[in-house]
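In: Kindly generate the corresponding structure for this input.
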Amino acid sequence: MNNSQPNIQQKYQYSIEVADAPDIPGEGKPRRNSLCPDKLITHPPNATTLYENFLHGINEAGDGNFLGHREINDGVAGPYVWQSYIKVQERVANFGSGLRKLGLKPKNFLGFFLINNPEYIMAQLACYQYNFITVPLYDTLGTESIVHIINQTEMEYCLVTTDKGRELLKLKNKLPTLQTIIVSGQYDQEFTNLANSLNVRIVNFIVVERDGSVHPVNAENPRPNDIAIICYTSGTMGIPKGVVLTHKNVMSNVASVRWLAEKGKCYLPSCDDVHISYLPLAHIFEFVNTATMIYGGVAIGFSQGNTLKLLDDIVELKPTIFISVPRLLNRIYDKVMAGIQAKGGVTQLMFTTAYNTKKNGLNKGNVDHWMWDRVVFAPIRARLGGRVKVILSGAAPISAEVMNFLRIAFSIDVYEGYGQTENAACLTMSLLGDTESGHVGSPQVCVEVKLVDVPEMNYTSKDNPYPRGEICVRGHSVFREYYKLPEITAEILDKDGWCHTGDIGYWDDHGRLVIIDRVKNIFKLAQGEYIVPEKIENVYSKHELVSQVFVYGDSLQPSLVAIIVPNEEMLLKWAKQNNLGKKSSQELCKDPKVNGYFLQTLIKYGKANDLKGFECVKNVRLTYKPFSSDNGLLTPTFKLKRYQAKIKFQKEIEEMYAEIS
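Out: The predicted structure follows:
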């Protein structure tokens, strides 16, 4: 795909100031996407709600593939088995009718506590058709949070898989409102007996669907301002908040993608495309991505839910659209680069030549090369099935280096999106043909964005060369409220409808947003210096010895410390070179000599990468166990949970500070 456009050399403006916006002291003027400067788009044609969005997908795809999964026999996954849009439409209507017969009423809540699968999507679509409100749950939130969500929403009905259902039944004494559990898949008599003993009704998904098909109940379709989902933010600390999003909020972002595609600035998913669904549907990023796929009639294939088998699923499915998060994309980058370095010789020389040639081409807007794409980069493309046309990275920051790699290695359009749950996942997005990295693009055409001064951090609208400030967004995708939290809502959503994101940014020469800091998740060290841990972690995580890192600073201490998860392959290689080859990874992580080497290496590396003296860690501890959602240290989109990490490593933190002093 050749998108040669002289967008880097020319000062093309991706966003422009709102023409009639007043000058307000302490903030910059709002900006809108330059492709739609005079209005904000609310919805795509013929789809004002998520139910109408589904109908549009049916009209696009008809008998084409919609939901696909792999059947597992004797532990072996077979080929993808598909259901068409038309078939799913029938099943959705029956399931929605069945929910009504169970007693679920319009604008009541249906909980979702299961991994991505066809039943998850069908139940969602039934909620859209019958105007029920979806409330996702996921176990990485922790037991306390799950109890909080169910009780705050007074949830009576929940869709589960058997394993998740058992978790809820174990908590039943804390869940007084939970009455009915609908199970996706099979369950045994023991499960039924446990539910009966707790006075909880258990019913199978198929049974609900079958009952709904007999004398079906008419649907009460939603309106644009009706609530579609209460999406609880996993957050980095404390009890999660329920972000209330309407059908209009979600559809405005679907509309933005379509609008930009019509202007030749975005890829428009169609019934010729295949999307792999593996990021959790409980998170707003995949939720909105799925809505966009459905509008275009895209075939959606589900992974098995096992991260170790994801690449196998990808090779089998051969997706054309790959939506991911930086953590996985960083792994692909690291694996490829390590493999090239290990081969060395002619292979490394050829790769370096090809890579640098294509990197120079990015400056002219080119993402492909007639020879190197076939000779050098074809095997890399094959790792994602060989058919990927577009990659979108979101949910967390990604380095410019990795973005360049993706464009070079896969010879395709690579987009980066920026947003939050509170603005229905996407606030800005880079556009087709823009091959320069280091920014998050221009506003979606459903919102306008402004920067507000943060004087205590020395970010103001008077800064040179670029005015800086807290990123604030207003428009159709901005959430309605935090559920039952009016005071906290008022802290984030001001009286004029501006949502304060907590992120700091500036507009570059092309009117694209650049994220540089965070109002929250910062702390002062004892000498009064502000510390942004994500910035430091992003530097250290690029070192070949580091797989993951958690940087911590006590406000009563003058320095930083860090917990490091080493890159096991590089750790064992270093150990072998330093007469420690007989030790396991676990033993090496406890070895003071290894800790000392890591500390000195990272101090030098930090200074070489422009970290200030007070930003360099002064002590480290190694752990062989990766941070993950399973051990409660990562959110479902792989962001570090700082509060939980601090609690888990409190002993190590205290020891490190004691050693420093």
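In: C-alpha only now, for contacts and for neighbours.
Out: Will do.
In: wait, is residue 79 part of a helix?
Out: No. Assigned with DSSP: H, G, I helix; E, B strand; the rest coil, residue 79 falls outside any helix and is strand.
In: measure it to residue 302 for me?
Out: 12 Å (CA to CA, to the nearest Å).
In: now what about stretch 518-526, what contacts it?
Out: The contact list for stretch 518-526, computed with CA atoms under 8 Å, 6 or more residues apart in numbering, reads 470, 502-504, 530-533, 553-559.
In: Work out the gap between it and the centre of the chain.
Out: How far stretch 518-526 lies from its chain's middle: 24 Å, per CA atoms, centre = their mean, to the nearest Å.
In: and if you look at stretch 428-436?
Out: Relative to the centre of its chain, stretch 428-436 is centred 18 Å away, using CA atoms, centre = their mean.
In: which residues touch it?
Out: Applying CA under 8 Å, 6+ apart, the contact partners of stretch 428-436 are 3-5, 7-8, 264-267, 362-363, 365-367, 404, 407, 413-419, 439-444, 513.
In: so who does residue 66 touch?
Out: Applying CA under 8 Å, 6+ apart, one finds that residue 66 lies in contact with 82, 83, 84, 85, 88, 297, 298, 299, 300, 301.
In: Find the residue closest to the second one in space, skipping its chain neighbours.
Out: So the one you mean is residue 83. Spatial nearest neighbour of residue 83, excluding adjacent residues (CA to CA, 6 or more residues apart in numbering): residue 67 at 5.3 Å.
In: Let's compare: structure for the following, please.
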Amino acid sequence: MSPQSVASLNPGRGYGGDDTPYVIVPNHNGKSSSELIEEILPLPQKYIQDAVLVPNTEKPGFSGIYRSKAYPNGTKYSAAADLNTYHTYFDAASKRYSSLPCLAYRKYDYIKKVSEPEYTTISYGEVSQLKKELGSGILYSLHNSPYKDSAKYECHAKIDNHRANFRSYNKDNYSFILSIFSSNRWEWVLTDLMCSSYSITNTALYDTLGPKTSEYILELTQSPIIVASKNHVKNLIELKNKNPEALGHVISIVSIDPLLPGDSFLVNFAHQNKISLFDFDQIIKLGRIFPTEELPPHTETLFTISFTSGTTGANPKGVMLLQRTAAAAITCFLTQVEHKVGWKSFCFLPLAHIFERQTTGYSLAYGACIGFPQHGGSPLTLIEDLRLWKPNIMSNVPRVFTKLEAAIKNATIDSDSKLKRSIFGKIFEYKMEAQSKHDGANGAHFVYDTVFLSKLRSSLGFDNMNVVITGSAPISANSVKFLRAALNVGFSQGYGMTETYGGFVVSIPFEATPGSCGGCGMTMEMRLRELPGMGYSANDEGGPRGELLLRGPQIFPGYFRNEEETNKSFDEDGWFYTGDVARVNSENGRLYIVDRVKNFFKLAQGEYVTPEKVENLYLSSNPIMTQCYTHGDSLKHYLVGVVGLDQQLIAQFLVEKCKIDASYLQTPEDILRHCNRVDVRKQILVYLNSNIQSKLQGFEKLHNIYIEFEPLRVDRDVVTPTMKLKRAIASKYFGDQIDQMYEEGSLIKNDKL
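Out: Down below sits the predicted model:
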């Protein structure tokens, strides 16, 4: 007997059955797909919090297959048959929510160089019209470019034939490629939507790539047009100037920012290098004068190529993502993440990376309004923007949340005021206890929530926040518990990769015991491959462990112009090998990421160590830590580490635990100098190891550490822009510190580990 799905257990609600690849049935009771999304999605928590093992799917060397509890008998492609591309998702939303605000931004005064103290909104109907004008203007300008040479460049011939060929596009036969190079802003999303509606494949450049990698991507994709913020325009022209042959196909740049009277030198410099330079408003006005009807994609149209930075220092790989992949990713979040029409979201994580594009697509599908950081926004201006925008939902990374945690603790339970310490200590203890009783418990308490926690929420712009999502790196379960309690907000942890168009699993906001990434979404199925050499088995206690393999509509079809890497990544049955080691909880099917397949080394006594497992445990067990790089040497019998510590929390530690007078800790340099004293480092290390306890064996624990606030930085080339460690490069960069730690010896050799 097949396991029962949400449709069979809830007949008459409008859920699609096992025999359809869609989650909802359009026109159920005369209602549109958008109306049904409002009514019956996300799915009830009991169906999305867990995954189930599909009977009789085990194979030698592999676990069985796991699927969503909501649809255990097959995966789903999209929410509905008429919502099968990013274009159709937004088209339906723009019609249903035409008058509702869609995108919001703080206007910027380019003369005074300040952002307005309030948000301006653009409605769904206006965004729909603007994307038509933008698409029309770009196509007209490219068709009439004086620098187009269709005989020499294939991408220029594609411009000529775009209207005739757009219906036949797929991963192998695609349009000319448009590149976007900008920080997060509403024009970025508008350009992305335009590309989708006009069947134009796009890709993204970003600051941390550097000119060499930008040149590589532009040359590989043969991109003839770049939509960029003005601060990048001069460098892009210079890039072509230095590489006239390799980048001869680049003939147009559209500046998102206005070209002012003083920018005539830029226009002339562009023309000298056979590039037409426009600004955004000029292109939109062209589109109004010369309109072109939309050229909608189909499910197999290549939507975007998202380049992932390699961890070995090699050129990045271009992940091809189809329109159906985007639709599946949006569907995954719509079915699993809370949402309401008219909610406000905040777009902070880089749109150049796929996770924010997934959350953007999901937000636009249900009628949310997306707010953007101020012009030139950064983590330092985040709170200012949040206080003005007051979103309902936001995605961010652990290092931002741990900084919030430190600030809240400093103002409450670590305050100089004894009364504050007492009151908030009692409140947080109550909330954490109440929220841990069962899945879904939010620990509501009228007095605590309305009198005390509402002020905390308001101070950070969390007045209306319902749920936040974290991803990209591990986060301490203790941090999640504290932030949920202190901010009275749901806290979900997700997992995904560029190859899955972002997250395909996300934990419920009030998971009783935080730490999992949730149950498998219905647009994917997963299994584990045993790794006996690393000690991971399908029969491990607590649930199978091994390399995570994925299959389903949300998986990418391959790497751009890289058949070798594509073939290495898939097996004959279509399973994608992620390279991540996971555990699936035997009781509820929830996913935990524990390691990386290729990251292990042997110590002097023959023990094998997997550094990612070690790093993840240190980070998840120690809120004071923000970064961790573990190093082992086959000639040594212990590990050393380069660690990043939160400046505020470690300053408190030095005062309270190391008895260092606060007057000696006035500057960041003062704090670091004391941190790296041998006696202090030992105290810090003993503390870090005490939080690990028996989770690691003695030889897996760090015996010496080097401390900075943020040692693993992109500008040092030791991590990728998505913060993945480049181990070979990191070992060279920190070579002197590693040598010094081994020369110094173990700081805890006489301590019991």
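In: And the TM-score between these chains?
Out: The TM-score (TM-score structural alignment, normalised by the length of the first structure) is 0.91; 647 aligned residues with a CA RMSD of 2.8 Å.
In: returning to that earlier point: quick one: common contacting residues for residue 79 and residue 302 of the first structure?
Out: When contacts are counted by CA under 8 Å, 6+ apart, residue 79 of the first structure and residue 302 are jointly contacted by residue 70.
In: Could you identify the buried members of the contacts of stretch 428-436 of the first structure?
Out: Listed as buried from the contacts of stretch 428-436 of the first structure are 3-5, 7-8, 265-267, 362-363, 365-367, 404, 407, 413-419, 439-444, 513; burial here means 16 or more other CA atoms under 10 Å.
In: So which of the residues you listed are in strands?
Out: Among these, the residues falling in strands (DSSP state E) are 413, 414, 415, 416, 417, 418, 442, 443, 513.
In: Residue in the second structure paired with the first one?
Out: Residue mapping for residue 413 of the first structure onto the second structure gives residue 490, with TM-score structural alignment as the criterion.
In: about what we covered before: pull out the buried residues from the contacts of stretch 518-526 of the first structure.
Out: 470, 502, 503, 504, 531, 532, 533, 553, 554, 555, 558, 559.
In: mind listing what the fifth one touches?
Out: Looking back up the chat, that one is residue 531 of the first structure. By CA under 8 Å, 6+ apart, the residues touching residue 531 of the first structure are 522, 523, 524, 525, 553, 615.
In: Take these and keep only those in strands.
Out: Mapping the contacts of residue 531 of the first structure onto strands (DSSP E) picks out 523, 524, 553.
In: Excluding chain neighbours, give the residue nearest to the second one in space.
Out: Once its chain neighbours are removed from consideration, residue 524 of the first structure has its nearest residue in residue 530; the separation is 4.5 Å (CA to CA, 6+ apart).
In: how much space between the one you found and residue 136 of the first structure?
Out: In terms of CA to CA, residue 530 of the first structure sits 36 Å off from residue 136 of the first structure.
In: can you map out the strands along the stretch 1-150 of the second structure?
Out: Residue ranges of the strands in the stretch 1-150 of the second structure, as given by DSSP state E, counting those that start in this stretch, are 51-53, 66-68, 101-105, 108-109, 114-115, 120-123.
In: so of the buried ones among the contacts of stretch 518-526 of the first structure, which ones are in strands?
Out: 470, 502, 503, 504, 531, 553.
In: Adding distance to residue 634 of the first structure, write the residues you listed out as a markdown table.
Out: Formatted as a markdown table, those follow (distance: CA to CA, whole Å):
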| residue | distance to residue 634 of the first structure |
| --- | --- |
| 470 | 25 |
| 502 | 20 |
| 503 | 20 |
| 504 | 23 |
| 531 | 21 |
| 553 | 19 |
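In: can you give me the helices for the stretch 201-350 of the second structure?
Out: Taking DSSP state H, counting those that start in this stretch as the criterion, the stretch 201-350 of the second structure contains helices spanning 210-221, 230-242, 264-272, 280-289, 323-336.
In: For the equivalent of residue 452 of the second structure over in the first structure, the count of nearby residues, please.
Out: The equivalent of residue 452 of the second structure in the first structure is residue 376 (alignment by TM-score structural alignment). Using other CA atoms under 10 Å, residue 376 of the first structure has 18 neighbouring residues.
In: Tell me if I'm right that residue 376 of the first structure and residue 351 touch.
Out: Yes. When contacts are counted by CA atoms under 8 Å, residue 376 of the first structure is listed as touching residue 351 (6.5 Å).
In: Which position in the first structure pairs with residue 279 of the second structure?
Out: With TM-score structural alignment as the criterion, residue 279 of the second structure matches residue 204.
In: tell me the contacts of its match?
Out: 182, 183, 184, 185, 186.
In: The residues you listed, buried ones only, as a PyMOL selection?
Out: In PyMOL syntax, the buried subset of the contacts of residue 204 of the first structure is picked out as below (16+ other CA under 10 Å):
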select buried, resi 182+183+184
